[in-house]
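A.B. asks: prediction below, plus the sequence it came from.
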Amino acid sequence: MDRRELAVFLRSRREQIAPADVGLPAGPRRRTPGLRREEAAQLAFISTEYYTRLEQARGPRPSREVLAGLARALRLSNAERTHLHHLAGAPPGPPPGPNREVRQSVLDLLRRLPQAAAIVTSAAYEVLAWNDLAAALMEDFSALPRRERNLVRQVFLGPHRQGRRLYGVSDADAFARVSARRLRATAARYPNDPGVTGLVDELLAGSEDFARLWASHDVGAERSLRKTFQHPLVGPVTVNCDVLDITDRDQQVVIYTAAPGSASEEALRLLSVIGTQRMDVDH
C-alpha cells in the first residue's frame, strides 16, 4: 500500500468534483475546491475520521468494500478505479457493473447535435441519455421506467408497439444477433453484476431466439452502418449509424444522421418540430 500516493490521489479526485455534480448545494461560504472531506466520506458510506486519515496518509489498508465506495463517491473512471486499487495494495477484481454515469461533456455533445438523433448506451444496452431528436425518432425514454429503456430486452421481449419491432428498424434481426453477442462479452466483464445476470436470465427464459444465439457462444459482431426506421407519423426514415466508443466508461454514443438533401433529412427536420408528440397515434 502506497499511503502517500493514495492520499494525494484521493484529494486530487475529490477536489475535481463540483458539489452540483452529486446533488449538493455549493453554498456561499464554501472555500474548499470540489467536495469537502465529510461530503466525500458520506457519499462513500464511511466515517469522516476514516476518510480524513486516508487523505493524511495515516489510514489502514482499505477493504475492497471501502474502495468500491470511494470509487463510486469520487466518480472514478475504470482506469482511475484500477489505479486506486493498486495504490491501496489490493489489485482490482472484475468491475462491479456497467457504468451508468454519463460524462457531462458527452451530454453536452448530444445537445449540440440538433440535426442528428443521438443516444448513449451502457455495456448492457440500457439507454442512459438521449437528445430531443432521438426521443422523437425512437420514443420518449423519459416516460419509461428504467428497465424498459433496454434495447436488447426490447428487441427480444418487446413491447412491439403497433407491431413495430424495435421502432420498426430494418435491421432488427441483425441488431438482435449483435446485441446477444455483445451481451455475452459484457457478462464476462461483469460476472457479479445482478443487473447483467438478471437480464441474461430473463432473456433466456423469455426468448427462444435469444437462447439459441446465446448457446452459440459467439462474441464478435459487425455493426450496421445504415438502417431505416418506420416512424408512425413521418413514415420511413433512412439514416447512417455511427457509433463512438467511450472506452473508460464502457459506453457507446450512437448517432443517426440522414443524407443531406434526402427525404429522410426532411423527415428528421419535421420530427424536430413535432418532438415526442404522438397526436392520435396509439403509443
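C.D. replies: Thanks, I have the structure now. No experiment lies behind these values; they were computed from the predicted model shown.
A.B. asks: could you use CA atoms for every contact and neighbour count after this?
C.D. replies: Noted.
A.B. asks: look at Pro25 and give its secondary structure.
C.D. replies: Of the three states, Pro25 takes coil under DSSP: H, G, I helix; E, B strand; the rest coil.
A.B. asks: got a list of what it touches?
C.D. replies: Applying C-alpha atoms under 8 Å, 6 or more residues apart in numbering to Pro25 gives the contacts Pro19.
A.B. asks: could you pull out the strands for the stretch 101-250 of the chain?
C.D. replies: Ranges of strands in the stretch 101-250 of the chain, per DSSP state E, counting those that start in this stretch, are 117-121, 127-130, 226-231, 235-246.
A.B. asks: please point out which parts of the third one sit buried.
C.D. replies: I take that to be strand 226-231. Counting neighbours by 16 or more other C-alpha atoms under 10 Å, one finds that the buried residues in strand 226-231 are 227-231.
A.B. asks: with distance to Arg72 added, can I get these in JSON lines?
C.D. replies: Output for these, formatted as JSON lines (distance: C-alpha to C-alpha, whole Å):
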{"residue": "Lys227", "distance to Arg72": "37"}
{"residue": "Thr228", "distance to Arg72": "39"}
{"residue": "Phe229", "distance to Arg72": "37"}
{"residue": "Gln230", "distance to Arg72": "40"}
{"residue": "His231", "distance to Arg72": "39"}
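A.B. asks: and here is the other one:
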Amino acid sequence: MDRTELADFLRRCRTRLTPADVGLSPGARRRTPGLRREEVAQLAGMSTDHYTRLEQARGSRPSRQMLAAVARALRLTGDERDHLFLLAGEEPSRDRTPTDHVRPGLLLLLDRLTDVPAQVVSDRGDILAQNAMARALHGDASAPEAEPNVVRRFFMDPSARELFPAEDHDRAGRTAVADLRATLARRPDDARLRALVRLLRARSEEFSALWDTHEVAVRQADVKRFLHPVVGLLELDCEVLLSPEHDQRLIVHTARPGSESHARLELLRVVGLQDLTRG
C-alpha cells in the first residue's frame, strides 16, 4: 500500500469535484475548491475520520468494499478506480463486465433526481447506488445488515416481501427470474451469476420452479405497487434506463401528478430527508 500516493490521489480527485457534480447543495461559501472531506465520507457511507486518515497517509488499509464506495463517491472512471485499488495494495477487478463500479454518467443522472426514488442496479440484481428517496422507499442497501441483491432479498427474505402487496408477488417473482435468465444468456461464463442462480435454486423452491419455466425478458418500464410502512400504498411508474452494455440500469419510480400516490410520494420525500438528517 502506497499511503503517500494514495493520499495525494484522493485529495486531487476530491478537489476537482463541485457539490453540483454529486447532487449536493453548495451551502456556505467555500474557502477551497472541491468537495469537503465530510461530503466525500457521506457519499461513500464511511466516517469522516476514516476518510480523513486516508488523505493524511495514515490509518488502516481500506477494504475492497470501502475502496469501491470511495471510487463511486469521487466519480472515478474505470481506469482511475483500478489505479485507486493498486495504490491501496489491492488487485483491480479483471472482470470487464463491471457491476460494482457505477458509470459516471449514471451517477450524474442519479445525483440530479432528488424528488423521486432512483437507484442503480446491476443486471445481477446488486444495488450499486441509491438516492435518499430510494433509501426511504426500499431501505438503505449499504447498511451492514442489509441484503444488497434485490433477487436474493425477494426470494430468501420473507419480510422483504412486505413492501409489495401479496397479489403482486407472483408477477414480481416471474419478472425477476426472467430478467436474470436474460442476463445469464448474455454472460453464460459469469461465475458470480451462476453462483447466484445455484444459491437461489437451493434455497427457494419458488425460484427453482420459476427458473424451470425458462421465461426470458429484460426488465423494462412497468407499473409497480409498494406498501410502505409509513406512507401506505404507492402505485408508481417504473422507468428503466439501460447502460449501453445492459449490465447496469438506472431505475426511477415516479407518480402521476395529482394522484394519491403523488401526495404520498411527497410525504415520503419529507420523511426520508428527516431520517437522513437525523442519521
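C.D. replies: Alright, I've got the coordinates. A quick note: this is a predicted structure, and the numbers were derived from the prediction, not measured.
A.B. asks: any idea what the TM-score comes out to?
C.D. replies: TM-score for the superposed pair, counting by TM-score structural alignment, normalised by the length of structure 2: 0.61. Supporting figures: 195 aligned residues with a C-alpha RMSD of 3.1 Å.
A.B. asks: re earlier: most packed of the strands of the stretch 101-250 of structure 1?
C.D. replies: A comparison of these by mean neighbour count, using mean count of other C-alpha atoms under 10 Å, puts strand 117-121 on top with a mean of 25.
A.B. asks: quick one: average offset of that strand versus structure 2, please.
C.D. replies: Superposed on structure 2, strand 117-121 of structure 1 shows a mean distance of 0.9 Å to its aligned residues (mean C-alpha distance after the TM-score superposition for structure 1).
A.B. asks: mind putting the strands of the stretch 101-250 of structure 1 into TSV with distance to Leu166 of structure 1?
C.D. replies: Output for these, formatted as TSV (distance: least, C-alpha to C-alpha, whole Å):
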stretch	distance to Leu166 of structure 1
strand 117-121	15
strand 127-130	13
strand 226-231	9
strand 235-246	14
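A.B. asks: go through those and name the closest to Ala136 of structure 1.
C.D. replies: Proximity to Ala136 of structure 1, assessed across the strands of the stretch 101-250 of structure 1 by C-alpha to C-alpha, is greatest for strand 117-121 (8.5 Å).
A.B. asks: can you name every helix or strand that the closest one contacts?
C.D. replies: strand 127-130, helix 132-137, strand 251-257 (3 or more C-alpha pairs under 8 Å, 6 or more residues apart in numbering; DSSP states H and E).
A.B. asks: point out the most buried one among these.
C.D. replies: helix 132-137 (a mean of 24).
A.B. asks: determine the longest helix present in structure 1.
C.D. replies: When structure 1 is scanned for its longest helix (criterion: DSSP state H), the result is helix 172-189.
A.B. asks: list the buried ones in that helix?
C.D. replies: Residues of helix 172-189 of structure 1 classed as buried: 172, 175-187, 189 (neighbour count, 16+ other C-alpha under 10 Å).
A.B. asks: which of those residues sits closest to Ser105 of structure 1?
C.D. replies: Comparing those against Ser105 of structure 1 with C-alpha to C-alpha picks out Thr186 as the nearest, at 24.5 Å.
A.B. asks: before we move on, what SS does Ser257 of structure 2 have?
C.D. replies: Heads up, residue 257 of structure 2 is Pro, not Ser. Going by three-state DSSP: Pro257 of structure 2 is coil.
A.B. asks: that one matches what in structure 1?
C.D. replies: In structure 1, the residue matched to Pro257 of structure 2 (TM-score structural alignment) is Pro260.
A.B. asks: so that match versus Ala117 of structure 1, what's the distance?
C.D. replies: 14 Å (C-alpha to C-alpha, to the nearest Å).
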